[in-house]
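Undergrad: Have a look at this prediction, sequence included:
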Amino acid sequence: MASIFSRIVTGEIPSHKIAETDDYLAFLDVMPTAVGHTLVIPKKEVDYIFDLDDDLYTGLMAFAKKIAPAIEKAVPCKRIGVAVVGLEVPHAHVHLIPLNSMADMNFHNKLKLSQEELAATAEKIRSFL
């Protein structure tokens, strides 16, 4: 069965896209720990990040590196945190999270943002790419 992220890639589930290439997709987390919390994924469904082949892995990180400065410009923060947890969705992904304190990296504290707030945040981040 396709992961929720694969279903986002195919358009079956809508998302607030930040950027996309043939191999990678960045979109806002709908249950963010901070405003601007972005997920970066390879379009190819691989469960565990360290099972990605070397080219896909390094490409994923290079793609994330291009997205992070746009988030940092769009969302006031001290820096962009990076996390790879890999337990919640069986599809390799990188979390890019605007940080003002360590509490912003707490995955147990989720913000409830409206679709309008998410759309406005995504548009603002895209404007800096």
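TA: Noted; the coordinates are in hand. Everything numeric in this text was worked out from a predicted model, so none of it was measured. Numbers count the residues shown, from 1 in each chain.

Undergrad: Please make it C-alpha for all contacts and neighbour counts, starting now.
TA: Will do.

Undergrad: by contact count, what packs against the longest helix anywhere in the chain?
TA: Identified as the longest helix of the chain according to DSSP state H is helix 54-74. Counting contacts by 3 or more Cα pairs under 8 Å, 6 or more residues apart in numbering; DSSP states H and E, helix 54-74 packs against strand 24-28, strand 38-42, strand 79-83, strand 94-99, helix 115-126.

Undergrad: let's bring in a second model and compare:
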Amino acid sequence: MTIFSKIISGEIPSYKILENDKFFAFLDINPLVEGHVLVIPKTEVDKLYDLDDTYLSEMLVFAKPLCHALESAMNCVRVGLSVIGLEVPHAHLHLLPINEMDDTNFTRKKLQFSPEEMQEIQRKIISAINEQSK
């Protein structure tokens, strides 16, 4: 069982942003940028491209409103999507609020936020999602 499966089950706490029956989105605790969100399938598979075509396309559709909410909540130029997959053997998609190319540089030092700051980021994103659905 991967760390992401433990997050999905609630065994490990997370800053959940959005969830449905197939996917789970939460704040990365080692973010590149403020508002860095991970989207994971609830099915445990190592590589994103090993998901069947329907599941993979549904994952992108699940991420779409998150991207719009991130643009609004994080006041960024756009949201970059990245698939790396080296740290955790569970398929995942990085959603990165970006203003410049270096915001997607995974070799740079990760940011540190207090639990209170993470909760505030979480609240801002969830609020933006709720505003979209009105």
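TA: Cool, got the structure. Every value quoted in this text rests on a predicted model; they were computed, and no experiment measured them.

Undergrad: before we move on, the earlier item: winner for burial among the helices and strands packed on helix 54-74 of structure 1?
TA: Ranked by mean neighbour count, the helices and strands packed on helix 54-74 of structure 1 are led by strand 38-42 with a mean of 27 (mean count of other Cα atoms under 10 Å).

Undergrad: so what does it touch, helix or strand wise?
TA: Using 3+ Cα pairs under 8 Å, 6+ apart: strand 38-42 of structure 1 touches strand 24-28, helix 54-74, strand 94-99.

Undergrad: Buried residues, the longest one. List them.
TA: By 16 or more other Cα atoms under 10 Å, the buried positions in helix 54-74 of structure 1 come out as L56, Y57, L60, M61, F63, A64, I67, A68, A70, I71, E72, A74.

Undergrad: Likewise for stretch 84-92 of structure 2?
TA: For stretch 84-92 of structure 2, by 16+ other Cα under 10 Å, it's P89, H90, A91, H92.

Undergrad: same question, stretch 14-33 of structure 2
TA: Neighbour-count burial for stretch 14-33 of structure 2, counted by 16+ other Cα under 10 Å, picks out 14-19, 23-29, 31-33.
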